[in-house]
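> mind folding the following:
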Amino acid sequence: MSARELDAAGITAPSLRADYAVSRRLHAAHGRTYFLATRLLPPGRRPAVHALYGFARRADEIVDAPGPRARKAARAAALTTLERRLAAALAEGPGEEPAVRALVHTVRVHGIDPSYFAAFLASMRMDLEVTGYADYAELSRYMHGSAAVIGLQLLPVLGTVTDPAEAAPYAAALGIAFQLTNFVRDLGEDLDRDRVYLPADLLAAHGVDRGLLVHSRRTGRGDPRITAALRAAVALTRAVYREAEPGIALLDPASRPCVRTAFTLYGAILERIEAEGYATVHRRAVVPRGRRAAVALGGMAAAARVRARRPGAPARRATPGAPA
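Below is the predicted model:
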């Protein structure tokens, strides 16, 4: 199936096909929800999404590598190496590792603004230094690079039926909504890495601090104050989803089933968190396989209807080299 995607995208060079295959495997192994939704895109657009995810995953693997924080200097050096390799490949090509080569090809084909990757890597570097955020404004500065620009990177691949500048704020908001969902879902796992992404003032409003979270994680005991704080975090996240949702209608119709499916599946994570009593400090909430399958089938049906209608108006794309 990956060969069909590469053929549809016009990627013929054997070495480049191998690079994209590496990114696709990273996507399939580590981004289950995103990967499932990506399957609903036209085959020719999927390799670009795999490349974008694959590069992001490489950076994640560096900053989240297991081991004591004493290895922070090594992680920082590895992130600097990745950043330099990307800059060199963008300037000269083709790059020194598969994820970079696939990404640079995608950037050039789809005209993605390279500054988005500088912002992304700056946020990844923050993960080596910052362990908490005082308020939502402070967290938003981190999420600009770690989440908002991901939506902006994807926009030229997905295509729009309007000026891409009109769709961009919605794409950025959806990236943030997905990441906020991860922050709530992965609270316990992030604590194990000495990180708390939920704003400290939101937690404090319900009598929660880092010490209480750590105690609850270590003892396995729940606390009504944590439940109340997570309920507020879920409400905040849902507000960002509502902000982002109108942007789906601005996308190329062929891309809407993919994004709608990701939107629904990530929203279902919040539903599971609620159903399980906001226990994410102890365990990760997982959407049941049956629910995932039902949503995916609905997305497949929507994608089939779009293909059957064969809309005559082509999607507008971002100008190559300009921000989406």
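
> when you work out contacts or count neighbours from here on, use the C-alpha atoms and nothing else.
OK.

> quick check: chain neighbours aside, which residue is closest to residue 142?
Distance criterion CA to CA, 6 or more residues apart in numbering; nearest residue to residue 142, sequence neighbours excluded, is residue 123 at 5.5 Å.

> so for the helix or strand harbouring the one you found, what gets flagged as buried?
Using DSSP states H and E, residue 123 falls within helix 115-126. For helix 115-126, the neighbour count (16 or more other CA atoms under 10 Å) marks 116-125 as buried.

> quick one: contacts of it?
Contact partners of helix 115-126, identified using CA atoms under 8 Å, 6 or more residues apart in numbering, comprise 59-60, 63, 76, 79, 83, 142-147, 149-150, 152-153.

> how about 6 Å then?
Applying CA atoms under 6 Å, 6 or more residues apart in numbering, the external contacts of helix 115-126 come out as 142, 145-146, 149.

> so which of those residues is the most crowded?
residue 149 (26 neighbours; other CA atoms under 10 Å).

> checking my notes, it in a helix, right?
Yes - checked against DSSP: H, G, I helix; E, B strand; the rest coil, residue 149 lies within a helix.

> roughly how far does the closest residue to it other than its chain neighbours sit from residue 57?
Among residues not flanking residue 149 along the chain, residue 116 sits closest, at 5.6 Å (CA to CA, 6+ apart). Remark: distance between residue 116 and residue 57 (CA to CA, to the nearest Å) = 15 Å.

> one more: residue 292?
Per CA to CA, residue 292 is found 23 Å from residue 57.

> coming back round to it: closest to residue 194 among the contacts of helix 115-126?
residue 142 (16.5 Å; CA to CA).

> returning to that earlier point: off-centre distance for the helix holding residue 123?
Relative to its chain's centre, helix 115-126 lies at 13 Å (CA atoms, centre = their mean, to the nearest Å).

> can you name the next helix or strand after it?
helix 136-143.

> quick check: closest non-adjacent residue to residue 277.
Going by CA to CA, 6+ apart, residue 277 has residue 227 as its nearest residue, at 7.3 Å.

> let's compare: structure for the following, please.
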Amino acid sequence: MTRRELDAAGITDPALRAAYTQCRRLNARHGKTYFLATRLLPPERRSAVHALYGFARRADDIVDDLGGHRTPDERDRLLQSLENDLAHGLRTGEGEEPVVRALADTAERYAIEPALFTDFLGSMRADLTVTDYPTYADLRTYMHGSAAVIGLQMLPVLGTVVPRETAAPHAAALGVAFQLTNFLRDVGEDLDRGRVYLPGDLLAAHGVDRPLLEWCRRTGHPDSRIRGALVAAEAMTRNVYREAEPGIDMLEPRVRPCIRAAFTLYGGILDAIADRGYTVLHQRAVVSCRRRVATAAAGVARVVGARLRARVAVTAPVADGAALQWKGPGQ
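Prediction:
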């Protein structure tokens, strides 16, 4: 964390500051799109978002073990240790791992439901043994814990202008949309890890199965059936984005530019996939630097606009001569 962000959040304990700083580094290193959008948040909110990301990244790293040095049983034990550490942290505010200490503090500050973390770790554990999902319904069950709960964890941090339960389905959908985008982008890399996250019923509708995916990945050959399945998966994902989008205007005005930027950047990954002819089995689609910069600049403009509107709202006269009061956190 930067000193400004830590100070703005009122985090003074040196060990806790160090824990949040580690989470920020994980976000900056691994979540480039997400991190860029987070920079558009008010400073006092960023530490919590980094903590949520840092913990999720730690669990994901255990499960994926990109170095390939640990057996599934070893990864399961590490994940169980992380879960035990989290349970202790949520009770006491302590934790052996820095990401747990930061997450426990964030969960207490924003009253985030512990069940959301339990559901998340349940889906992470599924990744140790489950390698494919026969139907879209099966995949959605997995994504409840791996993606939807991330959106729900974020809601208390972001704040809403409507009852939270009204915004919750849209926040959950946004988490799912982001993950479906990642699944499309990472089809080849996930296949190398033995996993297929595209639902089996969607693939079968286009004559695609795992052996065909593996053959095309291995040989570099394109296949029209796979392209058709990927086009359908993109359409399915864009439908989830449409479910999510109304929720952006349900958030507090000062945080909307961040979520709008993330919405645009992740949607840009889908555009990049289509522009490259759906060749995700052989190359990773990325959003261009130019588009990232343009999206960030637009986000900054929205941030400035939101701050100006908030200042006007504080002093603007109303009919009875009173002043409107902005009551968002940090004001």
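
> and residue 89 of structure 1, how far from residue 95 of structure 1?
Relative to residue 95 of structure 1, and taking CA to CA, residue 89 of structure 1 is found at 4 Å.

> oh, I was asking about residue 219 of structure 1
Distance of residue 219 of structure 1 to residue 95 of structure 1, computed by CA to CA: 47 Å.

> and the two? Which one has more around it.
Neighbours were counted for residue 219 of structure 1 and for residue 95 using other CA under 10 Å; residue 95 has more, 21 against 9.

> ok, the more buried one - contacts?
So residue 95 of structure 1 contacts 89, 101 (CA under 6 Å, 6+ apart).

> Provide the aligned range in structure 1 for stretch 119-139 of structure 2.
The alignment of stretch 119-139 of structure 2 onto structure 1 (TM-score structural alignment) covers residues 119-139.

> can you check stretch 206-223 of structure 2 too?
Counting by TM-score structural alignment, stretch 206-223 of structure 2 corresponds to 206-223 in structure 1.

> contacts for that stretch, please.
Outside stretch 206-223 of structure 1, the residues that reach it (CA under 6 Å, 6+ apart) are 225, 229, 281-282.

> Throw those into CSV and include secondary structure, distance to residue 31 of structure 1 and neighbour count, thanks.
CSV is the format used below for these (DSSP: H, G, I helix; E, B strand; the rest coil; distance: CA to CA, whole Å; neighbours: other CA atoms under 10 Å):
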residue, secondary structure, distance to residue 31 of structure 1, neighbour count
225, helix, 31, 18
229, helix, 27, 20
281, coil, 21, 26
282, coil, 22, 19
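
> between those residues, which sits nearest residue 313 of structure 1?
residue 229 (46.6 Å).

> next up, the contacts around the residue lying closest to residue 40 of structure 2 once chain neighbours are set aside.
Excluding its sequence neighbours, the residue lying closest to residue 40 of structure 2 (CA to CA, 6+ apart) is residue 258, at 4.9 Å. Contacts for residue 258 of structure 2 (CA under 6 Å, 6+ apart) come out as 37-38, 40-41.

> swap the cut-off to 7 Å and go again
Residues counted as contacts of residue 258 of structure 2 (CA atoms under 7 Å, 6 or more residues apart in numbering) are 37-38, 40-41, 299.

> of the residues you listed, which is the most crowded?
residue 40 (26 neighbours).

> any idea how far residue 16 of structure 2 is from it?
For residue 40 of structure 2, the distance to residue 16 of structure 2 - CA to CA - is 23 Å.

> next one: residue 116 of structure 2
22 Å.

> next one: residue 121 of structure 2
For residue 121 of structure 2, the distance to residue 16 of structure 2 - CA to CA - is 23 Å.

> next: residue 207 of structure 2.
Per CA to CA, residue 207 of structure 2 is found 52 Å from residue 16 of structure 2.

> do a quick rundown of the strands in the stretch 51-200 of structure 1.
In the stretch 51-200 of structure 1, no segments count as strands under DSSP state E, counting those that start in this stretch.

> related to what we said a few turns ago, counterpart of the helix or strand where the residue nearest to residue 40 of structure 2 lies in structure 1, which residues?
Element membership for residue 258 of structure 2 (DSSP H and E) is helix 256-275. Counting by TM-score structural alignment, helix 256-275 of structure 2 falls onto residues 256-275 of structure 1.

> mean deviation, the matching stretch versus structure 2?
Its matched residues in structure 2 lie on average 0.3 Å from stretch 256-275 of structure 1 after superposition (mean CA distance after the TM-score superposition for structure 1).

> check which residues of that stretch are buried.
256-263, 265-274.

> residue 301 of structure 2 -> structure 1?
In structure 1, residue 301 of structure 2 lands on residue 301 (TM-score structural alignment).

> quick check: angle from the helix or strand that contains its match to helix 256-275?
Using DSSP H and E, residue 301 of structure 1 maps to helix 289-309. Inter-element angle recorded for helix 289-309 of structure 1 and helix 256-275: 160 degrees (by axes from the mean of the first three to the mean of the last three CA atoms, to 10 degrees).

> and helix 289-309 of structure 1 against structure 2, how far off on average?
With mean CA distance after the TM-score superposition for structure 1, helix 289-309 of structure 1 averages 0.6 Å from its match.

> tell me, how many residues neighbour residue 214 of structure 2?
With other CA under 10 Å as criterion, residue 214 of structure 2 counts 16.

> my error: substitute residue 2 of structure 2 in the last question.
Residue 2 of structure 2: 14 neighbours (other CA under 10 Å).

> which one in structure 1 is aligned with it?
Using TM-score structural alignment as the criterion, residue 2 of structure 2 maps onto residue 2 of structure 1.

> ok, the nearest residue to its match once chain neighbours are set aside - how many residues close by?
Nearest non-adjacent residue to residue 2 of structure 1, counting by CA to CA, 6+ apart: residue 21, 7.3 Å away. With neighbours defined by other CA under 10 Å, the count for residue 21 of structure 1 comes to 22.

> I am finished for the moment; much appreciated.
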